[in-house]
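Peer 1: my questions concern the predicted model and sequence given below.
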Amino acid sequence: MKKYALSIGMVSLLGCVSAQADTLLGLYAGAQGWNMETIGGFSDDGTNIAFNFEDKTQGSFYVAFEHPIPLVPNLKVQRTGMDTDGKVSLTTSFTFGDELFTANSTALTDIKLTSTDAILYYELFDNDLISFDVGINAKYLDGELFVIDSEDPSTSGREEFSGVVPMVYSRVAIGIPTTGLGFYIEGSFLSFDDQTLTDYQAALTYSLMENLAIDMTFQLGYRSVEVDLDDLDGIYSNLEFKGAFAGLELHF
């Protein structure tokens, strides 16, 4: 009888430890498809020219690791593609990459841009009803800008740029008990002198699967990235990337 009671106790204890480990330890992986609209412009001398950009569908991928070690922050890494292209009918002359684009010509542009976020954060609250995270984000922007005269291909300019921008990070998530539904808003922000960089998203979530091995959550939301920078590696910009997204997140 004692052995039987001891066995039941051990099983119960292991069950509690497993549940606690699932609460305190977590590996998250997610992917999103982003229907991205781009507005604004850029230059290499501060006289930004606004282009008419095409809408694009881009991808974003992230992983995050959470743990119970005191004072050591959790880690999230996210990578987002923001490539696009556009054109503008110039009303004034425009210099880019040491090339002069004359008035009354049409300039075409191709933007290659990726954003990589390395986020260190702490969980101030974490339960089924609400979670609240705060931290810092080192956002690494890596891009290439190409401009060409549509009527004179010999006139073209190309500039590459990259840089790390420190930002404040926060995330709030709210769950609705017994429904599988939830909501979150997540964002990073910087405003300093003539530099403004924001990256936020808000989404409804729905739990598709939840068991001891894996949780799967569907996301449907909106994301906006504003890149208003003054001389980041020689590039000036007032660009905004925005639009709806859908995604899946796995929690192991």
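Peer 2: Sure, I can see it. Numbers count the residues shown, from 1 in each chain.
Peer 1: from here on, contacts and neighbour counts on C-alpha atoms
Peer 2: Noted.
Peer 1: can you pull out the strands in the stretch 151-252 of the chain?
Peer 2: 156-175, 181-192, 195-210, 215-232, 235-251 (DSSP state E, counting those that start in this stretch).
Peer 1: who are the packing partners of the shortest one?
Peer 2: Judged by 3 or more CA pairs under 8 Å, 6 or more residues apart in numbering; DSSP states H and E, strand 181-192 is in contact with strand 156-175, strand 195-210.
Peer 1: next, the one to line up against it:
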Amino acid sequence: MKKTALAAALLAVMPVAAQADLLFTVGAKASVWNVEPTGQLDDGVSVEDDGLNLDSENGSQITVFFEHPVPFIPNLKLKQTSLELEGDGAINASFGDVTFSEDVTSTMDLSHTDLTLYWGLPLPIPFVDINFGLTARQFDGKAEVTGATAGTESVDLDFVLPLVYGEVKVDTPFGVYGHVDINYVGYGKNKLSDMSYGLGYDLPIPVVDIGLEAGYRKMTLQTDEDNVDIAADVDIGGMYYGASLSLGF
């Protein structure tokens, strides 16, 4: 009799606990992003092998997020991308206020931090989530070129951009999921398009959700020197590989 009562109590509590797991979610993601740069800086200085010759590099992406069911109050996501590219090349052009005609070493730091406020659409479609919102992106880097004769010229890449944010995620009953997310803004000669898409797998582990994910991310940045310190027209893209951890309560 006691065993029957205990089983009934557990069955009564289990749906409540499962529902509570869906109320609030905190989580984190981390990944390595292998990037290949193309394009130019300062209206004519190529970042490819015919100019600065910036190498492929591994950057890092770290994201923390918090989701809740309260209407009208946005969910929160904070993402830090660390990305510094280096290269040895040769240019015959002006960069900033200095003219180079020699072999050069260079760095381009495009590290940035995203603060995203977003809402989910209440769709009556199982396994499909659509989110939309706004992102404030703070670039905190620089581009620097050094030559033995001309010396060093450094230009700050330090500015904030407001972006429109959107995400679509499709889950399956088997733990496999796919997602696409994009941040975008365009005004005048300034444009930033940042898209990621990938596939992941949630491991069958109780209590917490642990996932593995791989995908592709491409960022296109165009800037007007009237608004920032330097004109840029660069594409940064490549595969990323990472893991995620989330907990509902």
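Peer 2: Cool, got the structure. Fair warning: this is a prediction, and the values are worked out from it, not measured in the lab.
Peer 1: just to revisit the earlier point, same list (the strands of the stretch 151-252 of structure 1) but as a markdown table, adding distance to Ile136 of structure 1 and mean neighbour count.
Peer 2: Converted to a markdown table, those look like this (distance: least, CA to CA, whole Å; neighbours: other CA atoms under 10 Å):
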| stretch | distance to Ile136 of structure 1 | mean neighbour count |
| --- | --- | --- |
| strand 156-175 | 5 | 18 |
| strand 181-192 | 8 | 17 |
| strand 195-210 | 13 | 18 |
| strand 215-232 | 17 | 19 |
| strand 235-251 | 22 | 20 |
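Peer 1: helix, strand or coil: sort out Thr4 of structure 2 for me.
Peer 2: Assigned by DSSP: H, G, I helix; E, B strand; the rest coil, the conformation of Thr4 of structure 2 is helix.
Peer 1: gap between it and Pro15 of structure 2?
Peer 2: 18 Å (CA to CA, to the nearest Å).
Peer 1: and for Glu48 of structure 2?
Peer 2: Taken as CA to CA, the span from Glu48 of structure 2 to Pro15 of structure 2 is 57 Å.
Peer 1: so for these two, which residue has more residues nearby?
Peer 2: For Glu48 of structure 2 versus Pro15, the count of surrounding residues by other CA atoms under 10 Å is larger for Glu48: 17 against 11.
Peer 1: any idea which element the closest residue in space to Asp55 of structure 1 that isn't next to it in sequence lies in?
Peer 2: Nearest residue to Asp55 of structure 1, sequence neighbours excluded (CA to CA, 6 or more residues apart in numbering): Glu37, at 4.7 Å. Glu37 of structure 1 is part of strand 26-39, with elements assigned from DSSP states H and E.
Peer 1: for that strand, which positions count as buried?
Peer 2: By neighbour count with 16 or more other CA atoms under 10 Å, strand 26-39 of structure 1 contains the buried residues 27-39.
Peer 1: cool, and stretch 64-83 of structure 1?
Peer 2: 64-67, 73-83.
Peer 1: just give me the mean distance for stretch 164-171 of structure 1 relative to structure 2.
Peer 2: Its aligned residues in structure 2 lie a mean 0.6 Å from stretch 164-171 of structure 1 after superposition (mean CA distance after the TM-score superposition for structure 1).
Peer 1: run through who's touching the strand holding Glu37 of structure 1.
Peer 2: 50-67, 82, 84, 239-252 (CA atoms under 8 Å, 6 or more residues apart in numbering).
Peer 1: and if we set it to 6 Å?
Peer 2: Strand 26-39 of structure 1 has contacts (CA atoms under 6 Å, 6 or more residues apart in numbering) with 53, 55-66, 239-252.
Peer 1: likewise for stretch 106-117 of structure 1?
Peer 2: Contacts of stretch 106-117 of structure 1 (CA under 6 Å, 6+ apart): 77-90, 138-150.
Peer 1: where in structure 2 does it fall?
Peer 2: On structure 2, the counterpart of stretch 106-117 of structure 1 by TM-score structural alignment is residues 103-114.
Peer 1: next one: stretch 137-144 of structure 1
Peer 2: The aligned range for stretch 137-144 of structure 1 is 135-142, by TM-score structural alignment.
Peer 1: mean shift between the matching stretch and structure 1?
Peer 2: Mean deviation for stretch 135-142 of structure 2: 0.9 Å (mean CA distance after the TM-score superposition for structure 1).
Peer 1: same question for stretch 213-221 of structure 2.
Peer 2: So stretch 213-221 of structure 2 averages 0.8 Å relative to structure 1 (mean CA distance after the TM-score superposition for structure 1).
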